[in-house]
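> The sequence and its predicted three-dimensional model are supplied below.
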Amino acid sequence: MTMIVRNLQHVRDRITTACVAAGRNPASVRLLAVSKTFGVDAVIDAMSDGQRAFGENYIQEGVEKILAVRAWETDGLPGAIPSQWHCIGPVQSNKTRLVAESFDWVQSVDRLKIAQRLSEQRPPDLPPLQVCLQVNIDGGPTKSGVAPQEALALAAEVARLPRLQLRGLMSIPEIAPDFIAACAVHQRAADLFDQINRAGVLPQAMDTLSMGMTADLEAAIHAGSTMVRVGTAIFGGR
C-alpha cells in the first residue's frame, strides 16, 4: 500500500467520522483530491484506490495533467469510471478557453464576464461546464470571490448562460482559530447557499456546497459541506 493510498483511506475515515458526528450520511460528502504541483504518477496512484475527482489551481499545469491522465486512462484503464477535473484556482480572461475546453468543473467563478466567456468557449460536443460561484464569505482581503450580498444576482445571471450548469457555491475562508469559529464561518456560506436556493431565481436548485480543506473539513461537514477539497492530507506537503 502506497503512502497516497494510506492517506486517502485516512481522509475518507475523517469524512465518515465527521458525518456521523453531524448526523449525516457519509455518502452526502464528496472528496476532491487537490493534486496541484503533484505529477501524473501521484494522480494515477490515487486513482488506483478509486479516487476520480481531482482539483487543480494552476490552469496550464492542470491542462497538461488532464491530457496525460486521459491518455493513460485510454490505454491503461479501459472501462473504468473516467477522471473528473475541477478548476479551483483563479481564472483570468486569457485562460478561459483553456479551462472551457479541458475541465469538467470550474469552482472559482466570481465575475459574470468570466462566466460568459466560459459559456461562449465551451465546445458544443462536450457536456455543459459545471460551475460553482466562489464567495468571499468572510471578506478576507487576500481572497478571491464575489461578495455575499452580490452572490444572488450573479447566480441568477450565470444560471441563464447556455453552456454552463450552476451547481453551487465554493468558499475558502481565512483559517479560523478553533472548531467553533470554523463552524460559524462555514455556516454563513451554508446559509447563503440556502438563501439563494430559496429565492426562486434559478431554473434548478444548486446541489453543491464546496467548502473545507485538510485543516477544517470536520467543521465544514458539520456546517453542511457536500464537497471537501483536500490536498496536503492526501499527497503530502508542497
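The structure has been received and is ready for your questions.
> drop to CA atoms for contacts and neighbour counts, all remaining ones
Noted.
> other SSEs contacting the helix or strand harbouring T96?
Assessed by DSSP states H and E, T96 sits inside helix 96-102. Here helix 96-102 touches helix 59-76, helix 112-121, going by 3 or more C-alpha pairs under 8 Å, 6 or more residues apart in numbering; DSSP states H and E.
> shouldn't A233 be in contact with V11?
Yes - judged on C-alpha atoms under 8 Å, A233 makes contact with V11 at a distance of 7.0 Å.
> tell me what the strand or helix carrying D45 is packed against?
Counting by DSSP H and E, the element that carries D45 is helix 40-47. For helix 40-47, the elements it packs on are helix 3-21, helix 59-76, judged by 3+ C-alpha pairs under 8 Å, 6+ apart.
> check contacts around D207.
Counting by C-alpha atoms under 8 Å, 6 or more residues apart in numbering, D207 touches R167, G168.
> put this beside the first:
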Amino acid sequence: MTTTEHDDIARRLAAVRQRIRDAEAAYDRETGSVELLAVSKRQPVSALRTAIAQGQHAFGENYLQEGAEKREALAGEPIEWHFVGAIQSNKTRAVAEGFDWVHTVDRLKIARRLSEQRPDGLPPLQCCLQVNVSGEASKSGAEPAEVRALAHAIAALPNLRLRGLMTLPEAVTAFDAQRAAFRQLSEQQTGLINDGLALDTLSMGMSNDLEAAVAEGATMVRLGTAVFGPRPEKPS
C-alpha cells in the first residue's frame, strides 16, 4: 500500500467520524454515542493497520477464511472483531471461536449452535438479532413478527449476550423513507427493553443512510468503502 493510499484512508476515516459527530449534534444524540464499525471485507491487512494507527479498533468481516487470516496477521493488536456476513450452520463454529461480536443471527438454530460452540474460557459472544424490516426476499433476517419470541429465546442462551437488533433495509434515497425503516427497528428494540431485556445496541446505517440511522437511534454504524475506498475485486 502506497503512502497516498495510507493518507486516503486516514482522510476518509476522519471525514466519516466528522459525519457521525455532525449527525449526533443534528439529532440531539450524545456526543460519542454512535460507534463506527469499519467493514473491512476484501481490504488488505495494510489498510487495517492504517486504520488502527488512526485509532480504529472495531472491524467487521463477512468472510470466515479472510477474517481468520487477518486475525492471525494482526494478533496482538487491540481489535474487536465483528462478523457481519450471513451465517449457515456449517459456519457457526468458526464464528463462535474467532469473533467477539456477530451481527447476523436470525434463527434460533444458529443462536443455539453459536452458544454451544463458544469455547470455554472466552467471554460470551456478543450478538445482534438481524431483522428484515423491509421484507425483501433477497435479504436475511427474522420477520418482525418473530422478533419478540426469538429475542427472548436468544437472551436465555448461556454463552451469548444479546446486545440488540441489526438491520440492512431496502436501499432508498428519500430521507424520510430511510428514517421510517430504521424507526421500525428502534421501536421493536424499545418493546423488547420494556419486556425486560437489557439491550443497548442498534446496529444500523451505512454510508448512504448514516444520518437517518443516527436520527432513529443507531448506536453502531457499519461503513466500508466510506472508510477504505473501493474494495479490491473478489478473487475468482
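The structure has been received and is ready for your questions. Not measured: the values here are computed from a predicted model.
> next SSE after the helix holding D45 of the first structure?
strand 53-56.
> Where in the second structure does that next one fall?
With TM-score structural alignment applied, strand 53-56 of the first structure matches the range 58-61 in the second structure.
> List the superposition-based mean deviation of the matching stretch with respect to the first structure.
Once fitted to the first structure, stretch 58-61 of the second structure is off its aligned match by 0.4 Å on average (mean C-alpha distance after the TM-score superposition for the first structure).
> For R179 of the second structure, give me its contacts.
A212, A213, A215, E216.
> what helix or strand does it sit in?
Using DSSP H and E, R179 of the second structure sits within helix 175-194.
> swap in E211 of the second structure?
Here E211 of the second structure is assigned to helix 210-215, by DSSP H and E.
> on contacts alone, who are the packing partners of that helix?
helix 3-26, helix 175-194.
> what about the equivalent of G237 of the first structure over in the second structure, how many neighbours?
Aligning on TM-score structural alignment places G237 of the first structure opposite P230 in the second structure. Neighbourhood size, P230 of the second structure [other C-alpha atoms under 10 Å]: 11.
> so who does P230 of the second structure touch?
If a contact means C-alpha under 8 Å, 6+ apart, then P230 of the second structure has no contacts.
> cool, L209 of the first structure as well?
G168, L169, M170, A190, F193, G224, S225, T226, M227 are the contacts of L209 of the first structure under C-alpha under 8 Å, 6+ apart.
> Which members of those residues are positioned in helices?
A190, F193 (DSSP state H).
> Determine which two of the contacts of L209 of the first structure are furthest apart.
The distance between the two most remote of these (C-alpha to C-alpha) is 13.5 Å, for F193 and M227.
> Could you pull out the buried residues of stretch 49-59 of the second structure?
Residues of stretch 49-59 of the second structure classed as buried by neighbour count (16 or more other C-alpha atoms under 10 Å): R49, T50, A51, I52, Q56, H57, A58, F59.
> ok, S102 of the first structure - contacts?
S102 of the first structure neighbours (C-alpha under 8 Å, 6+ apart): V63, I66.
> looking at the alignment, what does I15 of the first structure pair up with in the second structure?
With TM-score structural alignment as the criterion, I15 of the first structure lines up with I20 in the second structure.
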